[in-house]
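Trainee: Next come a sequence and a model predicted from it.
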Amino acid sequence: MFTGIVEELGEVVALERGGGASARLAVRGPVVTAGAAAGDSIAVNGVCLTVTGLSGDVFTADVMKETLDRSSLGALEPGSPVNLERAVPAGGRLGGHIVQGHVDGVGTVLSREPGDNWEIVRFSLPPALSRYVVEKGSIAVDGVSLTVVEAAGDSFTVSLIPTTLELTTLGRKRPGDPVNLEVDVIAKYVERLLERTRA
């Protein structure tokens, strides 16, 4: 489990495509690799990946076709910045919200509106996810825990503070860029339970 509080901005070293539409991703991240071991979980732009190898401050992870199909990881290239977060330890501080690292869909940046000390960013929202996104609710965008400002049927906005703009990829995204979206898992479980109750 993750919290959506990005620990560092890492850098893609390599993305090697496999024969069966899978890939091997190598990422540099001095903070998240400190004390890391094979088998540990690290979220890369909100996608939970398992560490398969370590070399200094670079870790590798295998990325399956399902993950490439459901996320924006396949669009990464050497030099791409990525948001990195280690799994939260039992008893650790839950600074953001419950984030599983299981991406629900991909949206795109629609617009950016600078403010005095913040920036309002609008993202597209896949239709299948719109029922889980509510005003003042939580959503993870590229692994960053954010509060929804406005929720429309096909889009939503968030307000980004200077720290988020500086220390995550969201400060660098431009209109048209893809982002990974993970909606609040609690909303999905509640919906499922209510469906079974009505059946």
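Mentor: Arrived safely, thanks for sending.

Trainee: make it CA atoms for all contacts and neighbour counts henceforth
Mentor: OK.

Trainee: what comes up buried for stretch 131-141?
Mentor: Within stretch 131-141, the residues that qualify as buried by neighbour count (16 or more other Cα atoms under 10 Å) are Tyr132, Val133, Val134, Gly137, Ser138, Ile139, Ala140, Val141.

Trainee: Please list all residues in contact with the last one.
Mentor: Read that as Val141. Contact criterion Cα atoms under 8 Å, 6 or more residues apart in numbering gives Asn45, Gly46, Val179, Asn180, Leu181, Glu182 as the residues in contact with Val141.

Trainee: Which ChimeraX command selects the buried ones in those?
Mentor: Here is the ChimeraX command that selects only those of those that count as buried (16+ other Cα under 10 Å):
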select :45,46,179,180,181,182
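
Trainee: hey, where'd the helices end up in this structure?
Mentor: With helices called from DSSP state H, the chain shows them at 30-33, 65-70, 162-167, 185-198.

Trainee: quick one: the last one to chain centroid distance?
Mentor: Taking the mean C-alpha point of helix 185-198 and that of its whole chain, the gap between them comes to 23 Å (Cα atoms, centre = their mean, to the nearest Å).

Trainee: One more: the shortest one?
Mentor: Helix 30-33 sits 17 Å away from the centroid of its parent chain (Cα atoms, centre = their mean).

Trainee: and that helix, what other elements does it pack with?
Mentor: Judged by 3 or more Cα pairs under 8 Å, 6 or more residues apart in numbering; DSSP states H and E, helix 30-33 is in contact with strand 58-63, strand 81-86.

Trainee: quick one: contacts of the first one?
Mentor: Okay, so that is strand 58-63. Counting by Cα under 8 Å, 6+ apart, strand 58-63 makes contact with 13, 22-30, 33, 49-54, all of which sit outside it.

Trainee: okay, now the one to match up with it:
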Amino acid sequence: MFTGIVEELGEIVRLEHTTDDSAVLAVRGPLVTEDAQHGDSISVNGVCLTVIDNVDGVFTADVMGETLRRSSLGALEVGSQVNLERAAALGSRLGGHLVQGHVDGVARVIAREPAADWEVVRFSLPAELAKYVVEKGSITVDGVSLTVMAVDDDTFSIGMIPTTSKLTVLGSKQPGEPVNIEVDVIAKYVEKMLGGRNV
């Protein structure tokens, strides 16, 4: 479980496709690896990955085909920057919202609209996820916990403050680039409990 508060920008140092349906990812992240052990969870652009090993500030993780298909990890290259967050510890502050690291889909940046002190960023919204996204609700974009400013049938917008722009990969994302989306898990549980009924 994560909070969507990015701890550091990491760098992809190796992405090796071991078969047609899996890959090994090596990521440099001195902060998140300072106490990382085999089996620990680290969020990479919002995808929960399991640490295989940790050597000199670089951790490796296996990535299965399901993850490559449902996320933008397969589009990364050596040198790509990524958002990194260690799993939340019980008793720590929950600065964002409950984030599982289970990506629901891939969206794309549509537009960036600068304002004096912040920026509105608009994203595409996959049709199958639209019902889970609400104005003023929480959403995770590339592992960053954000508040939805506006939403319609096929887009949503967030307000990005300078801190988010400087400290996460979202600051450099341009129109057309992919981002990982995780909707609020509470909405999915409510839907399940209601049996898919429209209320």
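Mentor: That came in fine, so what should we check first? In this text, all values refer to a predicted model and were calculated from it rather than measured experimentally.

Trainee: What would you report as the TM-score here?
Mentor: Overall, the chain-to-chain superposition scores 0.98 on the TM-score scale (TM-score structural alignment, normalised by the length of the first structure); 198 aligned residues with a Cα RMSD of 1.1 Å.

Trainee: Go ahead and build a PyMOL selection from the buried members of the contacts of strand 58-63 of the first structure.
Mentor: Buried residues among those (16+ other Cα under 10 Å), as a PyMOL selection:
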select buried, resi 13+22+23+25+26+27+28+29+33+49+50+51+52+53+54
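
Trainee: Same list, the contacts of Val141 of the first structure, but as CSV with distance to Gly153 of the first structure please.
Mentor: Conversion of the contacts of Val141 of the first structure to CSV gives the following (distance: Cα to Cα, whole Å):
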residue, distance to Gly153 of the first structure
Asn45, 24
Gly46, 23
Val179, 18
Asn180, 18
Leu181, 15
Glu182, 16
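
Trainee: Give me the subset of the contacts of strand 58-63 of the first structure that lies in strands.
Mentor: Among the contacts of strand 58-63 of the first structure, the ones falling in strands (DSSP state E) are 13, 23-28, 49-54.

Trainee: Dump those to JSON lines, plus distance to Thr108 of the first structure.
Mentor: Compiled in JSON lines, these are given as follows (distance: Cα to Cα, whole Å):
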{"residue": "Val13", "distance to Thr108 of the first structure": "24"}
{"residue": "Ala23", "distance to Thr108 of the first structure": "23"}
{"residue": "Arg24", "distance to Thr108 of the first structure": "24"}
{"residue": "Leu25", "distance to Thr108 of the first structure": "22"}
{"residue": "Ala26", "distance to Thr108 of the first structure": "24"}
{"residue": "Val27", "distance to Thr108 of the first structure": "23"}
{"residue": "Arg28", "distance to Thr108 of the first structure": "25"}
{"residue": "Leu49", "distance to Thr108 of the first structure": "22"}
{"residue": "Thr50", "distance to Thr108 of the first structure": "26"}
{"residue": "Val51", "distance to Thr108 of the first structure": "28"}
{"residue": "Thr52", "distance to Thr108 of the first structure": "30"}
{"residue": "Gly53", "distance to Thr108 of the first structure": "31"}
{"residue": "Leu54", "distance to Thr108 of the first structure": "32"}
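
Trainee: Check which residues of stretch 107-127 of the first structure are buried.
Mentor: Taking 16+ other Cα under 10 Å as the neighbour-count basis, stretch 107-127 of the first structure is seen to contain the buried residues Gly107, Thr108, Val109, Leu110, Arg112, Glu119, Val121, Arg122, Phe123, Ser124, Leu125, Pro126.

Trainee: Surely the third one touches Ile120?
Mentor: This means Val109 of the first structure. No. The criterion here is Cα atoms under 8 Å, and Val109 of the first structure misses it with Ile120 at 11.0 Å.

Trainee: Contacts only, for Gly57 of the second structure.
Mentor: Applying Cα under 8 Å, 6+ apart, we find Gly57 of the second structure in contact with Arg28, Gly29, Pro30, Leu31, Thr33, Glu34.

Trainee: and the gap between it and Arg28 of the second structure?
Mentor: Shown here: Gly57 of the second structure relative to Arg28 of the second structure, a distance of 6 Å by Cα to Cα, to the nearest Å.

Trainee: With Glu66 of the second structure instead?
Mentor: Summarising the geometry, the distance separating Glu66 of the second structure from Arg28 of the second structure, computed by Cα to Cα, is 23 Å.

Trainee: Equivalent analysis for Val58 of the second structure, please.
Mentor: Val58 of the second structure sits 4 Å away from Arg28 of the second structure, taking Cα to Cα as the criterion.

Trainee: How about Gln81 of the second structure?
Mentor: Applying Cα to Cα, the value for Gln81 of the second structure to Arg28 of the second structure is 9 Å.

Trainee: Return every residue with contacts to both of those two.
Mentor: Common contacts of Gln81 of the second structure and Arg28, defined by Cα under 8 Å, 6+ apart, comprise Gly10, Glu11, Ile12.

Trainee: Neighbour-wise, which one of those residues leads?
Mentor: The most neighbours of any of those, using other Cα atoms under 10 Å, belong to Gly10, which has 24 neighbours.
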